[in-house]
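1. build me a structure from this.
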Amino acid sequence: MALKTSFLCVLALFFCGSIHAAPASAAKNHAGQRPIAGGQWSQDHYSSLTQIDRDNVSKLSIAWKFDTGEGGEGIETNPLVVGHVMYAYTASQKVIAVNATNGKLIWKFDSGVLANQPARGVAYWSDGSQQLLLCGIMNYLYELNAATGKPVARFGEAGRIDLRKGLGGDYRKQSIVLTSPGIVYKDLIIVGGRNPETPPAPPGDIRAFDIHTGQLAWDFHTIPRPGEPGYETWPTGAWRSAGAANNWAGMTLDERRGIVYVPTGSAVPDFYGGARVGDDRFADCLLALNAATGKLIWSFQGVHHDLWDRDFPAPPVLLRVKRDGKWIDAVAQTTKQGFVFLFDRETGKPLFPIEERPVPATNVPGEVSAKTQPFPLSPAPYARQTLTSSDLTNRTPAAHAYALSQFNQFIRSTGQFYPLSVGRETIVAPGFDGGGEWGGPGVDRRSGVIYINANNVVDTGGLAINDRTAELGLRIYRTQCALCHRDNRAGSPPEYPSLVGIRDKLPASLIIQTIHTGKGRMPSFPNIEGSALTALFNYLNTANDAADFVADGKELRHDAIPDHTSRAGNPAVDARGKEVYAKQCAICHGDHLEGIPPSFPSLEGVGGRMTAQQITAIVHTGRGRMPAFNASRIPQTDMSSLLRFLNASTINTIEVSNDAQVPALDEMNRYRFTGYHKFQDQDGYPAVSPPWGTLNAIDLNTGKYLWTVPLGFYPELAANGMGNTGTENYGGPIVTASGLVIIGATVFDNRIRAFDSRTGRLLWDWTLPFAAAATPTTYMIDGKQYVVIASGGSKFKHTNDGFYIAFSLP
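-> Model (predicted):
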């Protein structure tokens, strides 16, 4: 269609566009390529390649390096290789196609969406004549032409689906992010999403969309509705207000049987369930669904009425094991608790016994904890289950004394599923980050041996009563922010930064942007708006940032600027702003500010990216292909209305009444979690004895461990003679037919390593520029085998750059 000018089209020059260097080369998939994140839909991370083996792996060196030009909290992408092309993400979720033999950029897709959440891979579909990529970018699912990187217009709305839609309520106030790639089955793309940890949160529906049109094909409700299985395990009508029970970890497909295996997480709020009394099926479940229809085949719940945020953290893996001399097709699920559950793929029958054991009861008024929880009798857990004084660190006498003094203040759990208490912290072992984590395990599909990297540290957590009489900003902070940043705003750095003195660190506009779009592990909070947002700013003491009140060297009169924080505001003014937007902007940017990327970016949250003064200046003077719009075309009154509609004017510090809109402090918010606290010594190292991270080989035919080795080290401790302690690790291993287990994941030493899969002996390692918090990929092109991994830092250490680095033999 003919291009019509829009006064905000200039934003397209800032936030979107594709870079093209050459067309992508597509080829039929074979053993030397990885057309699926995880290696194949079985998620076993297995490769049949053998060129790189035990004898020559020590000779690996860098074949090529691709610089993404972006830093941040890490790149968690497991690259996908088809033909001669590698598809991956940058830290800001730009999709890239790179020549997999030399690291040269082919194209880059920039959606224009402000993106800063993890992106762990893309999905691929081909019918032989066309090749498509299905890519999650924040709350959108994009379909791209794999050869050009351009959106496929017929899919959804101009090449994308807004996953917030169809979950009930005002979709613009929903928060959902697609952090793990969907599953492609025939002509369907099946997805879940990452939801907030606090209410309000949308339900964790599992949805399938038509590859060609983007139309919804089926929808499985993880929070059951009347007449659906599991409805009786929730309070009556819970589906109307309960949230999450979502799949953020990714899925697994048995393509021959047409079964998709979906692990889910906890319901919100994570740590208090007074408003969701019951077992809360299908939260914390492994679901086996008919991939064509979404109908339930079987399910297993790993945690009843979860009070510990024990989400299933990774896709299950498909493998074959022997029982009574016969091969059985099985599915294995790893957990944060350090358990491995093993089931018959078709029936869900456990292949190792699972025992429902009595567990301690809660002492929190209003809470009703589950009486029993499931424990697999084999294999033994791969992470510590309890903590005693004899397990404390002996790194130095001072560290031990400090750890002991802290230990004596905590409630000491006697194992898994010890409920948190009010007013005193409880030991949680393993910690909230596992055990197993999102990287998932690898499997030698020939032998049935599973390789699991695990965290082996301890956290503490507790509950506090929410004061319903507290001022509004404090109430909002406690219900929405304290979960991670703690009651005192001190956070738990570096994972959860301190918000003390935030006004001196960030401008108000960037804080708004972060609240409304999220960042890293932080979900978005679009529901915090209007006077509630202003109250939160008042509490954080950030609203007086002078930088936001200055234009042309003069201080702006606050009363001359529309209230940026009020979307409702004056209905007449808002209505006029909507009319102006519809006339001037909607032709390019959509009726709901959603845009038509890459040509016309989304304007959702533009007020968090640009000040009222900046937008007004662009309107009046024009820029690029956008003409100027003088006062005769957009009078000042219309400009003010438009700014209010766009939610784009300056924050004012104002007093608000306690009846302003805020998430309801009902039974769901009766208590709050006091924050994630790692049990550390006075120097910031784990306050427990090593190993703090491990790599484990378990024979799932027998449930017996073959070997366990520490994984990772702290360079400064190693320099003083304390090496090989193991560390926290994020990202999974790959397993090769030539007897190798290759893994990055260690977030403090920046290494990638290769181990002998039979013995656990270290055969090779390489120091990367930054931590590799990702799963590697191996592939073969033109007779040469490569291993590639993302090196972009982690939540523990942010970077100013990020790379994909490929290794090969000389």
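2. going forward, measure contacts and count neighbours with C-alpha atoms only.
-> OK.
3. can you give me the strands for the stretch 701-810 of the chain?
-> Assigned by DSSP state E, counting those that start in this stretch, the strands in the stretch 701-810 of the chain fall at 704-710, 733-736, 740-743, 751-756, 762-767, 777-781, 784-791, 803-808.
4. in CSV: those, plus mean neighbour count and distance to residue 477.
-> As requested, the strands of the stretch 701-810 of the chain are exported to CSV (neighbours: other C-alpha atoms under 10 Å; distance: least, C-alpha to C-alpha, whole Å):
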stretch, mean neighbour count, distance to residue 477
strand 704-710, 17, 39
strand 733-736, 27, 38
strand 740-743, 28, 39
strand 751-756, 21, 38
strand 762-767, 16, 41
strand 777-781, 25, 41
strand 784-791, 24, 34
strand 803-808, 22, 36
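5. closest to residue 577 out of those strands?
-> Residue 577 lies closest to strand 803-808 among the strands of the stretch 701-810 of the chain, at 43.8 Å (C-alpha to C-alpha).
6. and residue 340, which of the strands of the stretch 701-810 of the chain is closest to it?
-> Nearest to residue 340 among the strands of the stretch 701-810 of the chain is strand 704-710; the distance by C-alpha to C-alpha comes to 11.8 Å.
7. who are the packing partners of the helix or strand harbouring residue 539?
-> Using DSSP states H and E, residue 539 sits within helix 530-540. In terms of contacts (3 or more C-alpha pairs under 8 Å, 6 or more residues apart in numbering; DSSP states H and E), helix 530-540 is packed against helix 472-480.
8. now the helix it packs on against helix 530-540, angle please.
-> With axes from the mean of the first three to the mean of the last three C-alpha atoms, to 10 degrees defining the directions, helix 472-480 sits at 90 degrees from helix 530-540.
9. I have a second one here; can you model it like the first so I can compare?
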Amino acid sequence: MTAAVTAASLRRRLAVGAAALAMASGLAGAALAASAGTANGEWPEHGGDADFHRYSPLTQINKANVGKLAIAWRRAALTDELKAEEPGLRAGANFQSTPLMVGGRLFAQNAMGLVDAFDPATGKTLWRQERFPGDPVRGASGRGVSYWREGADERILTIRGEHLYAIDAKTGRLVKSFGDGGRAELHSAFGKLAPTFTWRGWPTICRNVAIVGAAMTDAPSNKEEPPGVVQAFDVRTGKRLWTFNPIPQAGQPGNETWKNDSWRYTGEGNVWAPLSSDSQLGLVYLPTGSPTNDNYGGHRLGDNLFTDSLVALNCETGAHAWHFQAVHHDLWDYDLNNGPILADLKVGGKSIKAVVQLTKFGSTFVLDRTTGKPVWPIVERPVPTSTTPGEVTSPTQPMPTKPPAYERQGVTTDDLIDFTPELRAEGLKMAKDYVLGPIFTPAVVRGGPGEKQAVLQVPAGGAGWYGASLDPDTNVLFVPTFTRPLLLEVLPGDPAQTNLRYTKGPRALADGPQGLPLVKPPYGSIVAIDLNRGETLWTVANADGPRSHPALKGLTLPPLGMPSHDMPVATKTLLFVVQADPVSLNGRTRDGDLPLEPYFDNKLRAYDKATGAVVWEMKLPAGSTASPMTYMYKGKQYLLVTIGSRTHAPEFVALSLP
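-> Model (predicted):
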């Protein structure tokens, strides 16, 4: 039986502290002006603006002239200047850096994770960051940087290795008054259990506070792991101001959701995805991940707050304002994996300051960003029970009543491939080894009792870390999403190697007939959602997909879509989406290859925002590996994409009109 979430039932699932309401009203008088964002043709934040809209009101490139777009300049992620500093450097294929554009300069991490400033019209280097004494040239690139300004003081904040750096935006020199000579260390907050600190993200700046997440292992050796601590630093001084532990300790709210004192040793729950913030409310929004051992939780019974939750904190103090848990006792690796989107909605004639959280599993959670209360009812629906010894699943999971899911949820035999009777028969035969069921079907033990060796997990794609694009004038959200069934299984732990009773399986892609997917298309889509009404406006396939596959020869098929992390940016006139390169897909089949790889077309497409029709497309030298952005410089609008592959060196490519 389905029951709407009431105020009483929300006490456990959704905590809205009285302190949150007092804080919100108390901050109103001290609210800082919101960022001008992209209104002046700049791109000052990774998501365009502080609201994470990935939107610009620019109109120079439009439906009438988009066909004239051409490459204006290209810039290698590993430039000649960088190569000269240390011969033998090699750039990784999965280069995910997106530039900012502020004050007539582009800022981005290069292939070694050092920040470069370069000319928006030519891509030529303006400066490269000063390295801290002893820092190597070699390093790993991140996804972005942050910009902060107070009067004449302009800074770029960036994370490289185990440190947060502050760099003078005018010169590239380290700001020596920040932290220890220009940097603040990030490792010590995790204690001795964490061998190192790493994160590909960028600091979120709210009220002169820089807030930092962390990446952590998905394959822990034991049940004892460090928690994914979030840290906050003073932008001016580099002093650590507060930390937030997503696993509440003794006496803290939420601690009771960890049975048998499992909070003492369980780790992860980290914020590896982008954060967002509302400086006027003084709140930062944290999308947290799953706890230790993604697919088995017998050692951490309970709902496991604050994992898999959207958590709102006071950005100046770290005080808890509210939270909403999207997945109770996660057994599916359903981290909240993208930046929360802030939207000022008009719902039933009422203005609502909302926060929108997309997910890997196709649900869109729309909450009041001041209080955390759902904008539309969220119901707790019964879900399947685990058969794994020692496991106790949550009896229900929260399901939004609006908007509809943008990705298929669960799988039955009706969802299996059926292009031809032969493919259908082969697909049915292959699926006999798997459990087919609704969303939130838990893993089975490989080699355990029964003939089923894995659960066919659908969805195991959904929205990616880059999120979506929101047109703030219409409140239409454009979501790239994809279907990629994975095999969900757990393996008995080897007592000689781990104290986990079960460990997660290899998370392989489910093989389909003749290298085709095991399920029906679409395999990737663009979905437009009206957030004012909570309704889907249109859905289109994101690419032609494998319709030229030899097994489909002679069939007249529409575009089938591709299971790729396609990345969007919207303007006043168009929606641009660039297809990701296969290197950015994490999954592989059991034998290590990717059968669909020949059908990735590496195209940049412009869509009609009203209908989803493709207005224009252009094949790029490689697929995208990072979020695109757009800006205006000296009267010309540019569209910038980041591309790369195993065979194409990563680079920035800027397009413009002649």
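10. circling back: and the helix holding residue 539 of structure 1, which stretch of structure 2?
-> On structure 2, no counterpart of helix 530-540 of structure 1 exists by TM-score structural alignment.
11. do stretch 455-463 of structure 1 as well
-> By TM-score structural alignment, stretch 455-463 of structure 1 lines up with residues 482-490 in structure 2.
12. equivalent range in structure 2 for the biggest helix by length in structure 1?
-> The longest helix of structure 1 (DSSP state H) is helix 571-584. No residues of structure 2 are matched to helix 571-584 of structure 1 when aligned by TM-score structural alignment.
13. list the buried residues of that helix.
-> Across helix 571-584 of structure 1, burial judged by 16 or more other C-alpha atoms under 10 Å covers 573, 574, 576, 577, 578, 579, 580, 581, 582, 584.
14. count the neighbours of the closest residue in space to the fifth one that isn't next to it in sequence for me.
-> Nearest non-adjacent residue to residue 578 of structure 1, counting by C-alpha to C-alpha, 6 or more residues apart in numbering: residue 645, 6.2 Å away. Residue 645 of structure 1 has 26 neighbouring residues, counting by other C-alpha atoms under 10 Å.
15. looks like residue 645 of structure 1 contacts residue 577 (just checking).
-> Yes. The pair residue 645 of structure 1 / residue 577 is scored as a contact, 5.3 Å apart, by C-alpha atoms under 8 Å.
16. which neighbours do those two share?
-> With C-alpha atoms under 8 Å, 6 or more residues apart in numbering applied, the contact sets of residue 645 of structure 1 and residue 577 do not overlap.
17. and the gap between the counterpart of residue 403 of structure 1 in structure 2 and residue 512 of structure 2?
-> Correspondence of residue 403 of structure 1 to structure 2, assessed by TM-score structural alignment: residue 427. According to C-alpha to C-alpha, to the nearest Å, residue 427 of structure 2 stands 6 Å off from residue 512 of structure 2.
18. repeat for residue 20 of structure 2
-> On the measure of C-alpha to C-alpha, residue 20 of structure 2 and residue 512 of structure 2 end up 50 Å apart.
19. ok so, going back, list the contacts of the match of residue 403 of structure 1.
-> Each residue near residue 427 of structure 2 by C-alpha under 8 Å, 6+ apart is listed here: 416, 417, 512, 513, 518.
20. check contacts around residue 131 of structure 2.
-> Contact analysis of residue 131 of structure 2 by C-alpha under 8 Å, 6+ apart lists residue 174.
21. excluding its backbone neighbours, what's nearest residue 274 of structure 2?
-> In this structure, residue 274 of structure 2 finds its nearest non-sequential neighbour in residue 339, 4.5 Å apart by C-alpha to C-alpha, 6+ apart.
22. matching that neighbour against structure 1, which residue comes up?
-> By TM-score structural alignment, residue 339 of structure 2 lines up with residue 315 in structure 1.
23. that match reaches residue 264, doesn't it?
-> No. Counting by C-alpha under 8 Å, residue 315 of structure 1 stays clear of residue 264, with 9.5 Å between them.
24. picking that back up, quick one: common contacting residues for residue 427 and residue 512 of structure 2?
-> Counting by C-alpha under 8 Å, 6+ apart, the contacts common to residue 427 of structure 2 and residue 512 are residue 518.
25. return the residues in contact with residue 20 of structure 2.
-> So, once contact is read as C-alpha under 8 Å, 6+ apart, residue 20 of structure 2 ends up touching 320, 321, 322, 370, 371.
26. just those residues now: which is nearest residue 361 of structure 2?
-> Lowest distance from residue 361 of structure 2 to the contacts of residue 20 of structure 2 (C-alpha to C-alpha) belongs to residue 322, with 22.7 Å.
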